[in-house]
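# Prediction below, plus the sequence it came from.
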Amino acid sequence: MLRVAVLISGGGSNLRALLEECRHDSYPAHVVAVGADRDADGLAHAEAFGIPSFTVPYSAYPTREAWGDELLGALAPWGADLVVLSGLMRLLPAGVVTALAPGLINTHPAYLPEFPGAHAVRDALAARATQTGASVIAVDAGVDTGPILAQERVPVLPDDTEHALHERIKPVERRLLIDVVRGIADGSIDLGAASVPRPS
């Protein structure tokens, strides 16, 4: 059984979907802890499912590196095989990425490498793109530059607002995350490989 820790900043809709999937005996992963960089609404999902949670407030530390060291310390007791960044709106320090890789993945509301960064949905609309998407990647030292584990296109409709488009992307993002975690758990996705093949 793959032991998973999830890090969030907001409402945790992807987290909740993963927790619901983990209820099924056939799903080969289990969320052991949920962490946040602030008092995130999504921590309520952990409480509802009886999952331990912790908060390492970014604002309480003088540097990103100091915050990262404390985050690693908070993660350590749970012995997670995989750490999922699911709406964590914070760049991890390089030392944290090194410590957790290759068992570190991230969800992103765009069809990478298109529209990396924190405002992917807004950027897609600003670019007048006719399609965007959702991706799950292995995290590396860059910003949304790691190997792509799964991705899927989502059309941009002529009257889309940022909220409406993001709401259509979210269910795709959740499904991809659930599939990728399953693949890592059953060995069909090898995070230890030098490069992860893109899906055809």
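Yep, it's here. Numbers count the residues shown, from 1 in each chain.
# all contacts plus neighbour counts: C-alpha atoms, from now on.
Fine.
# Who are the packing partners of the host helix or strand of V31?
Under DSSP states H and E, the secondary-structure element containing V31 is strand 29-36. When contacts are defined as 3 or more Cα pairs under 8 Å, 6 or more residues apart in numbering; DSSP states H and E, strand 29-36 packs onto strand 2-8, helix 13-22, helix 43-48, strand 53-55, helix 162-186.
# structure B:
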Amino acid sequence: MPGCGHDHAPPHAKTGKSRVAILISGAGSNMAAIIEAAKAADYPAEIAVVISNNPDAPGLALARAAGIEALAIDHRPFGKERHAHELAIDAALRLRGVEVVVLAGYMRILTAHLVRAWEGRMLNIHPSLLPKYPGLDTHARAIAAGDAEAGCTVHLVTEGVDEGPVLGQARVPVEAEDTAETLAARVRTVEHRLYPETLATFILQRKTAPV
């Protein structure tokens, strides 16, 4: 009611920033990079919540230390009811007005339900230059193939594993003495730059896209 003195606008309506949720399962190094980027006044996203399927994920404590709500929605009590676990996650996201979901080391294969519910609004980062090497052991596979370059890819999540449209990539050279571990460490460094940058670009493009 005009003149009532109460402001009922949600926080993102005041800031103009999109509300983002980050899903993690472990340490959350990419999560930490996005949280750090989001501290900038001109970053187009605010981190509304961090959710993990693992109550012991170190990333939860990192998020809380940054002043961000961090929830554990443990998959284990749900047993084989993967859909029911995802319904709980979906409810938590919607309750908090989340607009974009970011997977950052979330080690659960999603069902079609959650993927479709957030189609076009869910991002993932994969440690290869997709479409090369979807799935696991990407660095060892790149070395075994004799590739000159490796890297990482941010893509939209679709029902096919690591098959969604590519939003951004970063490349690193494969050195002659590389092991899977040394290559992974070098790729991880560029992940921490690529993911926040690509997320920002994605959100800005969503805001300016015709309805």
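It's in. Because the structure is predicted, anything quoted here is derived from the model rather than measured.
# most packed of the helices and strands packed on strand 29-36 of structure 1?
Highest mean neighbour count of these: strand 2-8, a mean of 23 (counted as mean count of other Cα atoms under 10 Å).
# Where does it end up in structure 2?
Under TM-score structural alignment, strand 2-8 of structure 1 corresponds to residues 18-24 of structure 2.
# how far apart are the matching stretch and its match in structure 1?
Mean deviation of stretch 18-24 of structure 2 relative to structure 1 after superposition (mean Cα distance after the TM-score superposition for structure 1): 0.6 Å.
# dump the residue contacts of the counterpart of L177 of structure 1 in structure 2.
Counting by TM-score structural alignment, L177 of structure 1 lines up with Y195 in structure 2. By Cα atoms under 8 Å, 6 or more residues apart in numbering, Y195 of structure 2 lies in contact with N30, A33, I34, I125, V154.
# neighbouring contacts of the match of strand 2-8 of structure 1?
12, 31, 44-53, 57, 59, 93, 97-107, 203.
# mind running it again at 7 Å?
Outside of stretch 18-24 of structure 2, the residues within contact range by Cα atoms under 7 Å, 6 or more residues apart in numbering are 12, 31, 44-52, 97-106.
# re the thing from before, rebuild the helices and strands packed on strand 29-36 of structure 1 as TSV, extending it with distance to L125 of structure 1.
Output for these, formatted as TSV (distance: least, Cα to Cα, whole Å):
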stretch	distance to L125 of structure 1
strand 2-8	25
helix 13-22	22
helix 43-48	30
strand 53-55	33
helix 162-186	7
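# Check which helix or strand A99 of structure 1 maps to.
Going by DSSP H and E, A99 of structure 1 is in helix 94-100.
# which part of structure 2 lines up with that helix?
Counting by TM-score structural alignment, helix 94-100 of structure 1 corresponds to 112-118 in structure 2.
# For that stretch, report the contacting residues that lie outside it.
By Cα under 7 Å, 6+ apart, stretch 112-118 of structure 2 touches E86, V157, T158, E159.
# burial measure for the equivalent of the last one over in structure 1, as a count.
Taking TM-score structural alignment as the criterion, the aligned counterpart of E159 of structure 2 in structure 1 is A141. With neighbours defined by other Cα atoms under 10 Å, the count for A141 of structure 1 comes to 16.
# A141 of structure 1: what's it in contact with?
Contacts of A141 of structure 1 (Cα under 7 Å, 6+ apart): A94, V97.
# do that again at 6 Å, thanks
By Cα atoms under 6 Å, 6 or more residues apart in numbering, the contact set of A141 of structure 1 is empty.
# Quick check: it is in a strand.
No - using DSSP: H, G, I helix; E, B strand; the rest coil, the assignment for A141 of structure 1 is coil, not a strand.
# Return the distance of F202 of structure 2 relative to K132 of structure 2.
Distance check for F202 of structure 2 against K132 of structure 2: by Cα to Cα, to the nearest Å, it reads 23 Å.
# Sorry, slip of the keys, the one I care about is H85 of structure 2.
31 Å.
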